[in-house]
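1. sequence and predicted structure are below.
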Amino acid sequence: MLRILATDGIDKSARDELESMGHEVTEQYFEPEELKKALADYDVVVVRSATKVKAPIIDAAADAGRLKMIIRAGVGVDNIDVDYAEAKGIKVRNTPNSSSASVAELALAHMFSLARFVGISNVTMREGKWNKKNYTGVELSGKTLGLVGFGRISIELAKKATALGMKVLYTNRRGPREDFPEYGYSTLEELLRLSDFVSIHTPSLEGGKALIGMNELKLMKNTAYIINCARGGIVDEEALLQALESGDLAGAGIDVFVEEPTKNLALINHPRVSSTPHIGGSTAEAQERIGGEIVEIIKTSF
């Protein structure tokens, strides 16, 4: 019997299955200092993006000697010091296959929201304004979508964008992919210059460095839009706000922020920003699939 702690919740069907296997599942969030103590009593901890498992927490868990595995209920593991945990004898796993479609759909939703003023018109109509003449948008069909990073989420988004009549370009640190000849490969600089919409799908850079800063934003068309449903800090928030204020960029869709909950009110309240509170994987279907992957990881690991 394993004691499993889910600090950011777990799908009910996964919890029921784990308990039917004889395991004990606790759903409770702990602040970092409390988490250090709590992990002494658990074999497995399941986290989402809200819980950070860094060196001090890993040290405490390793010293206690019980924790065997950290599972990230999602794709990215940059909220976990993976190498450090593995070096301490604590395995780290994630669920890379479960939320790709959900994140891709949210990126697409932000594209529609920006292109047709869905977000801001909803706000102004609630204020009693009828700004019809201000909201002449653009169609996605015929536009070029540039994908920065070309993993599972980007591939899902590319398929959906192609169905809408968009041309898809991508750049990828490993170079062009022979298994997707239907999409065009380019350098980051070329992609930024050519794309009408740019969607970011890469892990965080070392040290929290921005991949897209002022220099990169200046390469983009002033009619272009940028979407970040990847990680906070990949796009420099200050540079992005400046580009929006100066008119160098038409708009931005943002699901992830440097600090969460974000205090960057100037950015999220900008009329050309579509913002959501890190909900890329927050669909019932994705959470059920994630739960299934967690169960499978535990079944095959213990």
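-> That came through, no problem. Bear in mind that the values here come from a model prediction, so they are computed numbers and not experimental data.

2. from here on, contacts and neighbour counts on C-alpha atoms
-> OK.

3. stretch 31-49: end-to-end distance?
-> Start-to-end span of stretch 31-49 (C-alpha to C-alpha, to the nearest Å) is 13 Å.

4. residues in contact with that stretch?
-> By C-alpha atoms under 8 Å, 6 or more residues apart in numbering, the residues outside stretch 31-49 that reach it are 2-9, 30, 52, 56-58, 60-61, 64-74, 79.

5. next step: those residues restricted to helices.
-> Judged by DSSP state H, helices contain the following of the contacts of stretch 31-49: 56, 57, 58, 60, 61, 64.

6. hang on, the earlier thing: buried ones among the contacts of stretch 31-49?
-> 2-9, 52, 57-58, 60-61, 64-74, 79 (16 or more other C-alpha atoms under 10 Å).

7. in strands, which of these appear?
-> Among the buried ones among the contacts of stretch 31-49, DSSP state E puts 3, 4, 5, 6, 69, 70, 71, 72 in strands.

8. nearest to residue 246, out of the residues you listed: which one, please.
-> residue 72 (39.0 Å; C-alpha to C-alpha).

9. for comparison:
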Amino acid sequence: MKEKNHYHDSLETKNKDCSTHLLITAPTHFLDDVRDEIENKYKVTYAYGASYSQLEEVVSEIDAWIVDPGANYKIDLNILGLSKKLKILVSPSTGSDHVDLNYLNDESIIFDCLKGKEHIIKEIHASAEFSFALLIAMIRNLVPAAKYASDGFWREKEEELRGIELNAKTVGIIGYGRIGKKMARYCNAFGAKILIYDPYQEKDQDWITQVNTMDELLMVSDINTVHVHLDESTRNLIGHREFGLMKKSSYFLNTARGGVVDEEALIDALENNLIYSAAVDVISGEQEEGISSHPLIQYSKNTKKLLITPHIAGATVDSQYKAFKFALDKVDDFFNL
């Protein structure tokens, strides 16, 4: 079973005399000024870290909900069905796979998220910065190196930890949106050659080479990195066939969504040396119980070929402030506050 967040709100409701009840399950405990602003406008219940069953007890009277996209539950039909007064639900994230959008649509409940809000998300850098950091950690074996040092080993582990330079390598970027563009700039600054594949975007820099098919990119890139939204057109975008096209010396990075990659195919590619190494910040079924038994996590326990982080790409004070302010502004606009 997943552990609960170390910090959690007390589920205390403030400004009870206000008529508009706002539930906030997104983290705000480090945003004191924002909380003061909220408490001047709404009857507000802070519920970051609350369990699914605890939320079932408070959702019936809420008018609005700013959700936590990183919660260990899905905002599904069952809990939404208890929210008889709910008028608007906002997620401070670009993704929406943690919310039952079909129910919201059927019940005419307004939903919004950061997807498509380019004027806001272009100023949010956390996910791109983390993606680049994870890429460097992968090709330089930073995590096992740190573990060896803490265990008292030093240069005697050098053979296991020898990595590659990013300079002069070919980085293939699948998805040239907000994060893809920033990744291209970061990698270019380190001297890498940049290839992009995106049927909906055009290159905007002379130092980028845009290819017409994903196959072209996969076959020549030293590092393949995925930055696309998850929908039915991108589900299992990278599978057995795609891994088979990659160089055996190549590295693979996914900080988009777990469902973009056929995870069984990823394990097979690593196990059979079809690619050299991989790093992911996302896996399938993140809102499900028993995540410790997930096949990727189990596989990572006994290999240095796979580096996994717990979907923390967007987890900075700066980015979460900007994303939450977007969500709060949407709720304010809806209620004309």
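-> Received the coordinates, thanks. Because the structure is predicted, anything quoted here is derived from the model rather than measured.

10. same list, the ones in helices among the contacts of stretch 31-49 of structure 1, but as CSV with distance to residue 89 of structure 1 please.
-> CSV is the format used below for those (distance: C-alpha to C-alpha, whole Å):
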residue, distance to residue 89 of structure 1
56, 15
57, 14
58, 10
60, 13
61, 10
64, 12
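
11. what's the neighbour count on the counterpart of residue 111 of structure 1 in structure 2?
-> Matched by TM-score structural alignment, residue 111 of structure 1 corresponds to residue 135 in structure 2. Residue 135 of structure 2: 25 surrounding residues under other C-alpha atoms under 10 Å.

12. same thing with residue 172 of structure 1?
-> Residue 172 of structure 1: 18 surrounding residues under other C-alpha under 10 Å.

13. do the same with residue 300 of structure 2
-> Neighbour number of residue 300 of structure 2 under other C-alpha under 10 Å is 15.

14. swap in the one 4 residues further on?
-> Look at residue 304 of structure 2: counted by other C-alpha under 10 Å, it has 16 neighbours.

15. that one - nearest residue in space that isn't next to it in sequence?
-> Leaving aside its chain neighbours, residue 304 of structure 2 sits nearest to residue 144 (7.1 Å; criterion: C-alpha to C-alpha, 6 or more residues apart in numbering).

16. what does residue 79 of structure 2 correspond to in structure 1?
-> Aligned by TM-score structural alignment, residue 79 of structure 2 pairs with residue 57 of structure 1.

17. for the spatially closest residue to that match that is not a sequence neighbour, give its distance to residue 101 of structure 1.
-> With C-alpha to C-alpha, 6+ apart as the criterion, residue 57 of structure 1 has its nearest non-adjacent residue at 5.1 Å, and that residue is residue 36. Using C-alpha to C-alpha, residue 36 of structure 1 is found at 34 Å from residue 101 of structure 1.

18. same thing with residue 56 of structure 1?
-> Distance from residue 56 of structure 1 to residue 101 of structure 1, counting by C-alpha to C-alpha: 34 Å.

19. spell out, range by range, the helices that occur in the stretch 101-250 of structure 1.
-> Along the stretch 101-250 of structure 1, counting by DSSP state H, counting those that start in this stretch, helices occupy 118-126, 152-163, 188-194, 214-219, 237-246.

20. and the contacts of the first one?
-> By C-alpha under 8 Å, 6+ apart, the list of residues contacting helix 118-126 of structure 1 from outside reads 112, 113, 130, 131, 135, 271, 272, 274.
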